[in-house]
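Participant: Build me a structure from this.
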Amino acid sequence: MLSSDHIPLLRPAFELGKGKKLFQDNERDILKTVFWQQDTTQSSLVERTRIPQQTMSRLVKSLIGRNVLKNGEQIVGNRGKPAYILEFNGQFAYCIGVSVLLDAISIAILDFSGKVIASSLKPLQDMSIKTVLHESERLADKLITEHSLSADRLLGMGVGISGYFTSTDGKMNTHHKLEDWALVDISKLFSDYFKLPTWVVNDATAAAAGEGMAGVGRNYKNFVYLFISAAFGGGLISNGDILHGTHGNAGELGDMIPPKLYIHPNLEILKRILLKNGVEIDSIYNLQNTFDINWPGVEEWTYKVQDALDFVATACSAILDSQALIIGGHIPRELAEKLIPKIEIYAQFRRGTKRPLPEIVPSSVKQQPVAVGAATLPIRAICL
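Facilitator: Below you'll find the model as predicted:
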């Protein structure tokens, strides 16, 4: 049992109790536009949000005065009048993301603009609730101290964990290696321990959210994230927002692949193939730092998983008509780049052309993708 007298090391910056809002609806419309459309000026905000000019002037002045927004580059506006590109003020607040992995935790800290300040991975032999909460707090406090972050600017916390939601009550059926976390309210566990507003998604959805805010996914309004890690899954981004589905399980791409027909494209299979060829790796979560594309066994793995990736890519393209498929998770970028030219998306050829197909690109969030994505959850929930 967790101690009821635990005093958290971290403190929330803002009182966000039940019914309280940090930003009103009009302010959120402004923030969402400024965040996703990076050439935004006050005058263009009026056109894009339909908020009257006088009201807009007052709201923008207030947001700048509260250090939420700041004036960026000066440009020449209509009729030669100077104007400023509006930007998020990264120093206004920061968020913490926690990734509960199968044999480790990772932590990431993002500033208010979505920039990664710090991230770290810590292997653990004990993945019990008590140990994970305690070690997450210690690691987060260490990063905050190292980067001299203000203790009173913490917006909230996000958590990514392997599993699927069983209903709308926040409980998850977690991976069998995370038995202690199964069918408990994970959001409540973290929020009670840290006394912070907390949001929880599965690991693949978290990684997709992070890619959409801090990675190459920011170039696309709609994309599918192919999460290649200990298992295979995915996350969906629609019009910049996370597509959760009814129970929070949208993007379970692994369930699309019949295991008797296809080999799942995951890194545990790669690990076994490498070991068979005399290459031993300590953890798939550190693979990004040690991977060699010329290792014996890499070619065998890419050949074995190609059919499954063709199937998933074709289904995602046909059903969702996304702009991009982003290959990420804990797969090394070099390996993702090796896979991409091999993936074939099937489409009808009619009148000399196919329907528009998505780009296939590697993720650009290389370190701690789940924790980075989890750290975006408070910003998405409160501001966008």
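
Participant: contacts and neighbour counts: CA atoms only from here.
Facilitator: Fine.

Participant: all helices of the stretch 101-250 of the chain, in order?
Facilitator: 129-146, 186-194, 203-214 (DSSP state H, counting those that start in this stretch).

Participant: Burial-wise, tell me which of those helices comes out on top.
Facilitator: Counting by mean count of other CA atoms under 10 Å, helix 203-214 has the highest mean neighbour count of the helices of the stretch 101-250 of the chain, with a mean of 30.

Participant: Please give the structure of this sequence too, so both can be compared:
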Amino acid sequence: MDIVSTPAAAGRGAPATSVPEGFCSANERRLLRLIREKGPISRADLARETGLTLQSIVRLVAALMERDLVVGGPKVPSGPGQPSLPIEIARDAAFSVGVSIMDDALSAVVIDLSGRVRATHEELFDTADRGRVTRHLGSILKDLSGAGGFDRSRLVGVGVAIPGFFVDSRGAVNAPLVMNDWALTDLEAHLGAALELPVWIENDGSAAAAGESVYGAGQHHRSFAYIHIASGLGGGVVLDGKPWRGRNGNAGEFTGTLPPSTRPDRPTLRLLLDLVNAQPGTGRPFPSVGALVQAFDPEWPAVETWLARTGEGVSAILSAAAAVLDPDAIVIGGRIPPGLTLRLIERAHFYSVPVRDQDRRFPTLVASRTGGDSAALGAATLPFLHHFF
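Facilitator: Purely as a prediction, here's the structure:
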């Protein structure tokens, strides 16, 4: 899956790692994307895919090999003559960390240059105090380095996903009210200086869409809208295999498609938490969305209430996304439990006004297929997009 995109901004706030700025030329980036997507792949196939001459491909591959970014795989027969030596990504050439900071939890993932997940970390954690979280992230990175089995000098940076919307080009996010300490500040500079690594900031919905494009539904759908259901509601957009951030980095803020008067009934897990805690017979009230998700029971009576209250808002969002974007699919993901996602999809519908007994074709509704935290996975791709792809 081609994940070319423009990161939120060049990572800032820390000295450069051992990977220099502008490390790869445009053609080298093009080759690295192809090799990661289709490798192992021969030089001849790379020439056919790119339209470049075989001589140019040989020169470019040699330069990438010199930098230890690609390696030759086992020789394979390719007709008469010498067997070809397919090229593949050197997995241990570089590593990246993706972090998802939620209002009540932290999630982190390490990926290598090929995109393979090497280590993960998830925990419930009160993220209200930015300084406390930052110190804890330093410990998490140290643990992940050991679990992932890599040299920290090959860590090119950290991508961070956070809820909210961008208000300027410095990576300042207008975070939820419960995350006031994170709002309207230069998070790239603050976190980069504290972690001593370059940092890229992305909102959680767009990061999750990027993660889905590489690790989930994007393997089957080139264009999709991503509905990110967590404590709040957000999302992202992927067009022709590429995350689309929009002018201000806020593409996919699907709450904005609803009238303000209906927003209390939008499909959020905060609403579900309130409904479950107000329902008699559920036992001790859950202190957070994370605790609710861990204990989720699809038989809770409040689940039916939530589906009924949010149904009209879900249909409005899906219909708007389908009409404006005309994507292959709409993916439902975020922190929403898989069982609840399926029930939501079963009830969802698009606004339909047939003409001559025919209506336009609607996108497929699918549940997220990453099998992990899509926002953390997407955040992990940001440093690689800047340096290599």
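
Participant: what's the distance between the aligned residue in structure 2 for Leu155 of structure 1 and Phe388 of structure 2?
Facilitator: Aligned counterpart of Leu155 of structure 1 in structure 2: Val156 (TM-score structural alignment). Using CA to CA, to the nearest Å, one gets 10 Å for the distance from Val156 of structure 2 to Phe388 of structure 2.

Participant: next one: Pro83 of structure 2
Facilitator: Counting by CA to CA, the separation of Pro83 of structure 2 from Phe388 of structure 2 is 29 Å.

Participant: what about the two, which has more around it?
Facilitator: Ranked by neighbour count (other CA atoms under 10 Å), Pro83 of structure 2 and Phe388 place Phe388 first, with 23 against 12.

Participant: which one in structure 1 is aligned with the more buried one?
Facilitator: Matched to structure 1 by TM-score structural alignment, Phe388 of structure 2 sits across from Cys383.

Participant: Find the nearest non-adjacent residue to that match, please.
Facilitator: Among residues not flanking Cys383 of structure 1 along the chain, Arg28 sits closest, at 5.6 Å (CA to CA, 6 or more residues apart in numbering).

Participant: next one: Thr205 of structure 1
Facilitator: Gly235 (4.2 Å).

Participant: who are the neighbours in contact with that neighbour?
Facilitator: Contacts for Gly235 of structure 1 were tallied using CA atoms under 8 Å, 6 or more residues apart in numbering; they are 204-209, 224-227, 242-243, 250-252.

Participant: so which strand or helix has the residue nearest to Ile75 of structure 1 when sequence neighbours are not counted?
Facilitator: Nearest residue to Ile75 of structure 1 in three dimensions, chain neighbours excluded: Ala83, at 5.3 Å (CA to CA, 6+ apart). Taking DSSP states H and E as the criterion, Ala83 of structure 1 maps to strand 82-88.

Participant: Pro176 of structure 2 contacts Gly164, correct?
Facilitator: Yes: using CA atoms under 8 Å, Pro176 of structure 2 is in contact with Gly164, at 6.0 Å.

Participant: the strands in structure 2, which residues?
Facilitator: Assigned by DSSP state E, the strands in structure 2 fall at 70-72, 87-89, 95-101, 105-112, 117-124, 155-162, 165-166, 173-174, 199-203, 224-229, 233-239, 242-244, 329-334, 364-367.

Participant: can you redo the ones you listed as CSV with distance to Val289 of structure 2?
Facilitator: Shown next, in CSV, are the strands of structure 2 (distance: least, CA to CA, whole Å):
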stretch, distance to Val289 of structure 2
strand 70-72, 43
strand 87-89, 39
strand 95-101, 13
strand 105-112, 9
strand 117-124, 10
strand 155-162, 16
strand 165-166, 20
strand 173-174, 20
strand 199-203, 19
strand 224-229, 11
strand 233-239, 13
strand 242-244, 28
strand 329-334, 12
strand 364-367, 20
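
Participant: With Cys24 of structure 2 as the reference, name the closest of those strands.
Facilitator: Across those, Cys24 of structure 2 has its closest neighbour in strand 70-72 (12.6 Å, CA to CA).

Participant: Show residues contacting the closest one.
Facilitator: By CA under 8 Å, 6+ apart, strand 70-72 of structure 2 touches Val61, Leu64, Met65, Leu85, Pro86, Ile87, Glu88, Ile89, Ala90.

Participant: Tell me how many other residues crowd the counterpart of the second one in structure 1.
Facilitator: It stands for Leu64 of structure 2. Under the alignment (TM-score structural alignment), Leu64 of structure 2 pairs with Leu63 of structure 1. Using other CA under 10 Å, Leu63 of structure 1 has 18 other residues around it.

Participant: how close does the nearest residue to Leu63 of structure 1 once chain neighbours are set aside sit to Leu59 of structure 1?
Facilitator: Spatial nearest neighbour of Leu63 of structure 1, excluding adjacent residues (CA to CA, 6+ apart): Leu69 at 5.6 Å. As judged by CA to CA, Leu69 of structure 1 and Leu59 of structure 1 stand 11 Å apart.

Participant: And for Gly65 of structure 1?
Facilitator: On the measure of CA to CA, Gly65 of structure 1 and Leu59 of structure 1 end up 10 Å apart.

Participant: Likewise for Ala381 of structure 1?
Facilitator: For Ala381 of structure 1, the distance to Leu59 of structure 1 equals 20 Å [CA to CA].

Participant: Please apply the same query to Pro296 of structure 1.
Facilitator: Taking CA to CA, one finds Pro296 of structure 1 at 60 Å from Leu59 of structure 1.

Participant: May I see the buried residues of the longest helix along structure 2?
Facilitator: Secondary structure of structure 2 read by DSSP state H shows that its longest helix is helix 301-325. In terms of neighbour count (16 or more other CA atoms under 10 Å), helix 301-325 of structure 2 has its buried residues at 302-303, 306-307, 309-323, 325.
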